[in-house]
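>>> After the sequence you'll find the predicted model.
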Amino acid sequence: MSFLNIISQVLLYFSVSVLVGSFILLLVPNRYRPDIHFSKRLMLISAIFIPVCAFFSVLDIVLYIAPRLGLMESFTLVLTSYTVGVAWSFTLLASIFLVLFIIFTYSTEKKSFAYIGTLLTLGIILTVAWSSHAGAMQPSLGIISDFIHLLAASVWVGILLIIALFSKNNQNWLAFLDWFSLVAFGCLTATFLSGIVMSDILTDGYVKSWTISYGQGLLVKHLFLLPVLFYALINGVIVKYKLRKDDRFNPLPWVRLESLLLFIIFAITAVYTQQAPQVSSLTNETISPLFRLFHGTIIDGVQSVGFAVNAYTVCFFFIALLFLGLMILTYKKASHLASFFFSCLFVLSAYIMLMVSVVLR
């Protein structure tokens, strides 16, 4: 079930992002965005996929307790008594309303369609946040922080995905980048602040969490944000400068690269959210296999995790800087695939630098 859960979470985040991005861009006047082909079919599929993908978390719990209570009784119990089951019921209800709404009222011209669609999608995001780890551990603060986190990420990723996949031309790119740069900055700020709150709820300490699989995923996700910020800066500043100098310049490949990295972050999130966010004590069974690669056998009873600079730290620090320089160089040469490749190597080098710097006390 774990693999299916991961795939379902990726598709869930993708579906939510498609809907959020589509409805927001439908609200934006044509003169402030490129011409876009809005797909009714994709919106319908996304709305249908949301409850289907969210159901896998419910099914996982049902199958876990079914050997003791029976399948139907377990299913009824989870839907009526477990937070994830009750939340999914509301996800299903809101998704049904959204599907029917898209089928019978779809319009790319009426703003009312986009407004109501946005509200229904916000309701769905709230139900997803309700069923999250943070929501289960601290109902009020956890749900609010997870809602803001998922909403901000969905707005950022969703707009980029729709623009990257369905733009018909390069018209109005300057006008689009003027307002989207501010939106992306706002989404980044909201994601950062809500992420801090969620980390405080879910982990015993950010660095200490690296010893378990949940924390490893969190670290890799944050490292991938660094190249995302690099390309966001390119799209928000340098691309705008080039468009003012040359209106034939095509910014779409760099927008696609940013959206690809953001989607990778969504995929990483789907993987680590399937892991337990906290463990009562560090043992050989609870330590992440990735962390053990760097530190061998872990002695039970480790109390804290810190840093110590060594020769390996310095070595991988300069390797990471090298790949950062290559990212900049390949941008200047307009080599998109090479830039993406060096972005991944930069993340890998930074990850190894941090792992070899960790000391256990």
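Cool, the structure landed.
>>> From here on, just use CA atoms for contacts and neighbour counts.
Will do.
>>> So for G205, what's the nearest residue that isn't a sequence neighbour?
S199 (7.9 Å; CA to CA, 6 or more residues apart in numbering).
>>> Is it correct that the one you found is in contact with S209?
No: between S199 and S209 there is no contact under CA atoms under 8 Å: 9.5 Å.
>>> These two: who's more crowded?
S209 (24 against 18; other CA atoms under 10 Å).
>>> The closest residue to the more buried one other than its chain neighbours sits in which helix or strand?
Closest residue to S209 apart from its sequence neighbours, by CA to CA, 6+ apart: G215 at 4.4 Å. G215 belongs to helix 213-233 when assigned by DSSP states H and E.
>>> who's in contact with the helix or strand just after that helix?
Per DSSP H and E, the first helix or strand lying C-terminal to helix 213-233 is helix 239-245. For helix 239-245, contacts defined as CA atoms under 8 Å, 6 or more residues apart in numbering pick out 173-174, 177, 249, 251.
>>> A further structure is provided below for comparison with the first:
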Amino acid sequence: MIYVTETLLYICFCIITGAQILSLIPPDKRPSIEIPNWLIILCTAGIALLSFAPVFKIIDFFAKDFGESYWVIGKGVLLDFKMGHAWLYTLFFSFAVIFIRILRGSKKEPLVDIIGLIFTVGLIGAFGWASHCASNFAIKGFLTHSSHFLAVSVWIGILISVAWFSKDQQHWQTFFKWFSPVAWICVSVTMVAGLILMNFIVPEYLNAWMITYGQTLLIKHVLIIPLFVIAFMNGFLTKRKFLSNPNYDPKPWLRVESIMAIFVLSATSVMGQQNPPHELSIANTIKLTQPSSLFTRFNQLPADFIVKVGVNVWSIALILLAALLVATMLIVFVKRQKASLSVICMGLILAVVTYVAVMVSVI
């Protein structure tokens, strides 16, 4: 259940971020988008509620361990723990965004929307303050994690908003003119910040595959591959579609990209509830916890706890199959309009094939 709540939390962040940004974009630069005000308020309240789940997990642990009431332990966690402080900030910014949205109503008020966006960024900052990276690496961890999550929220938030809430076929070409570069800037920031986070939290990336956290991180990375393929299709190949058909409807493919992004967010939610191995070497971590069952299905634990990657017949065959899947996805996008479900299935198969190719290449 905690993984579901974390995934929903990420989706709520994306929806309110995308909605706040698009409310500031001129109508002639985007299709008509109608995101109900009640949905923004619900998502904001959802952030306050869902982000309390890990805090409650700590309260529940200490209440049972010390035999104290939840009220006493809860006050201590909220007032003395960094995660408790972060949730109080989250609560403040959530109330502020809800107040702004109620004040705004259905009217378009640029100043109110700007203030709402500022409070939304505050919510993202509060989320970054509660992260593992901020807890262990202070301000540099906080800034890196917050930048990473902000870039993801902007990219996926705008994507979800236009894919699922656009109401007409107007101004799609002008929308892509500004959204494509914004999306790729967000992707670049996400990748750079993600690599820095990995260096903080998982300095032994290959060796981390032997434990559950590392396996989850690997699964997230292989899910990113089909997401980037679909993002490439929507970002570059869509221009050819508009040249041949000015009335081309990109919504089905934008929805495919948003669905793949949610799969990546789901993998991220699983990682967020696991303890990263940044304080101990992987060898010492395995001595304290069980190795990943996924890793041991493919490989024996190395005697020296060092994972190396090589090339063999199976890995080459699977890499070629992955390349064939990518080519097929591109061909389907170019040749067919209504094949969204097929591309999602091929994307997931691509992720599985890539994962197996990585695991069989371990030596």
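Great, that's in hand. Just so you know, these numbers come straight off a predicted model, no measurement behind them.
>>> Mean distance between the helix holding G215 of structure 1 and structure 2 after superposition?
Mean deviation of helix 213-233 of structure 1 relative to structure 2 after superposition (mean CA distance after the TM-score superposition for structure 1): 1.6 Å.
>>> Look at G306 of structure 1 and tell me its secondary structure.
Three-state call for G306 of structure 1 (DSSP: H, G, I helix; E, B strand; the rest coil): strand.
>>> Contacts only, for the aligned partner of it in structure 2.
Structural alignment (TM-score structural alignment) places G306 of structure 1 against K308 in structure 2. Neighbouring residues of K308 of structure 2 by CA under 8 Å, 6+ apart: 206, 362-363.
>>> now these: which count as buried?
206, 362 (16 or more other CA atoms under 10 Å).
>>> List just the nearest of the contacts of K308 of structure 2 to V222 of structure 2.
L206 (14.1 Å; CA to CA).
>>> The closest one contacts F305, doesn't it?
No: counting by CA under 8 Å, L206 of structure 2 does not reach F305; the two are 10.3 Å apart.
>>> okay if I get the contacts of K308 of structure 2 as CSV plus secondary structure and distance to D113 of structure 2?
Formatted as CSV, those follow (DSSP: H, G, I helix; E, B strand; the rest coil; distance: CA to CA, whole Å):
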residue, secondary structure, distance to D113 of structure 2
L206, coil, 44
V362, strand, 51
I363, coil, 54
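>>> among the contacts of K308 of structure 2, which recur in structure 1?
Retained contacts for the contacts of K308 of structure 2 in structure 1, judged by both residues aligned by TM-score structural alignment, their matches' CA atoms under 8 Å, are 206, 362-363.
>>> quick one: the helices in the stretch 251-363 of structure 2?
Applying DSSP state H, counting those that start in this stretch to the stretch 251-363 of structure 2 gives helices spanning 251-272, 282-288, 293-298, 313-335, 340-360.
>>> For the ones you listed, give me JSON lines that also has distance to L243 of structure 2 and mean neighbour count.
Output for the helices of the stretch 251-363 of structure 2, formatted as JSON lines (distance: least, CA to CA, whole Å; neighbours: other CA atoms under 10 Å):
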{"stretch": "helix 251-272", "distance to L243 of structure 2": "17", "mean neighbour count": "21"}
{"stretch": "helix 282-288", "distance to L243 of structure 2": "53", "mean neighbour count": "15"}
{"stretch": "helix 293-298", "distance to L243 of structure 2": "47", "mean neighbour count": "14"}
{"stretch": "helix 313-335", "distance to L243 of structure 2": "13", "mean neighbour count": "16"}
{"stretch": "helix 340-360", "distance to L243 of structure 2": "21", "mean neighbour count": "19"}
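>>> Need those helices in TSV (columns: distance to W38 of structure 2).
Output for these, formatted as TSV (distance: least, CA to CA, whole Å):
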stretch	distance to W38 of structure 2
helix 251-272	22
helix 282-288	46
helix 293-298	42
helix 313-335	35
helix 340-360	29
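>>> counterpart of the residue nearest to G205 of structure 1 in structure 2?
Counting by TM-score structural alignment, S199 of structure 1 lines up with M198 in structure 2.
>>> how far away is its match from F149 of structure 2?
Separation of M198 of structure 2 from F149 of structure 2 (CA to CA, to the nearest Å) stands at 14 Å.
>>> Select the longest helix from structure 2.
helix 132-165 (DSSP state H).
>>> List the buried residues of the following helix or strand past that helix.
Following helix 132-165 of structure 2 in sequence order, the next helix or strand is helix 172-201 (DSSP H and E). For helix 172-201 of structure 2, the neighbour count (16+ other CA under 10 Å) marks 172-173, 175-176, 179-180, 182-184, 186-187, 189-190, 193-198, 200-201 as buried.
>>> same thing with stretch 101-121 of structure 2?
101, 104, 113, 116-117, 119-121.
>>> Pull up the distance across it, start to finish.
15 Å.
>>> Also stretch 19-28 of structure 2?
16 Å.
>>> Onto which residues of structure 1 does that stretch map?
If you align by TM-score structural alignment, stretch 19-28 of structure 2 falls on residues 22-31 of structure 1.
>>> distance between the matching stretch and the chain's centre?
Centroid separation for stretch 22-31 of structure 1 versus its chain: 22 Å, with CA atoms, centre = their mean, to the nearest Å.
>>> Contacts for it, please.
Counting by CA under 8 Å, 6+ apart, 33, 38, 43, 108-109, 111, 114-115, 117-118, 158-159, 162, 172, 175 sit against stretch 22-31 of structure 1.
>>> go on, stretch 199-215 of structure 1?
133-134, 137-138, 142, 216, 218-219, 272-278, 282, 286-291, 304-306.
>>> Give me the buried positions along the longest helix of structure 2.
So for helix 132-165 of structure 2, counting by 16+ other CA under 10 Å, buried means 132-134, 141-165.
>>> Touching, G135 of structure 1 and L141? I think so.
Yes: counting by CA under 8 Å, G135 of structure 1 touches L141, with 7.5 Å between them.
>>> Report the two of the contacts of helix 239-245 of structure 1 separated the most.
Farthest pair in the contacts of helix 239-245 of structure 1, by CA to CA: L177 and F249, 13.8 Å.
>>> what about the closest residue to D146 of structure 1 other than its chain neighbours, which helix or strand?
Leaving aside its sequence neighbours, D146 of structure 1 sits nearest to A129 (CA to CA, 6+ apart; 5.3 Å). A129 of structure 1 is part of helix 111-130 when elements are defined by DSSP H and E.
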